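Colleague: okay, predicted coordinates and the sequence, questions at the end:
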Amino acid sequence: MEGSYMTLVANGARFAIAIPNFALVAPTVAK
């Protein structure tokens, strides 16, 4: 149970980092 919780937290952190990165990259790619 504890292991899956840590996986959930790691995925959440990765997702939280990916969102702003995508927001920054998307306008550049759209050009």
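Modeller: Structure's in. What do you need? Numbers count the residues shown, from 1 in each chain.
Colleague: contacts and neighbour counts: CA atoms only from here.
Modeller: OK.
Colleague: next, name the residue at the spatial heart of the protein.
Modeller: With distances taken as CA atoms, centre = their mean, the chain has Phe15 as the residue nearest its mean C-alpha position (2.0 Å).
Colleague: ok, structure two:
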Amino acid sequence: MLTFVITMVVLLVLSGLVLLAVARGEGKHFG
């Protein structure tokens, strides 16, 4: 069960980093 929680946290962090990278990329593209 603990491994499942850790996996979910890792996925959430990775998705957050991807969203930040996309936001930065869009900002550079339009800026």
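Modeller: Yep, it's here. Everything numeric here is computed off the predicted structure, so don't read it as measured data.
Colleague: please state their TM-score.
Modeller: Comparison of the two superposed chains (TM-score structural alignment, normalised by the length of the first structure) gives a TM-score of 0.67, and 29 aligned residues with a CA RMSD of 1.6 Å.
Colleague: that older thread, which of the helices or strands spans the residue nearest to the centre of the first structure?
Modeller: Element membership of Phe15 of the first structure [criterion: DSSP states H and E] is helix 2-30.
Colleague: now do that helix: distance to the chain's middle.
Modeller: Here the centre of helix 2-30 of the first structure is set off from its chain's centre by 0 Å, with CA atoms, centre = their mean, to the nearest Å.
Colleague: same question for stretch 1-11 of the second structure.
Modeller: For stretch 1-11 of the second structure, the distance to the chain centre is 15 Å (CA atoms, centre = their mean).
Colleague: which of the residues in that stretch are buried?
Modeller: By 16 or more other CA atoms under 10 Å, stretch 1-11 of the second structure has no buried positions at all.
Colleague: tell me how far Asn21 of the first structure lies from Met6 of the first structure.
Modeller: To Met6 of the first structure, Asn21 of the first structure is 23 Å away according to CA to CA, to the nearest Å.
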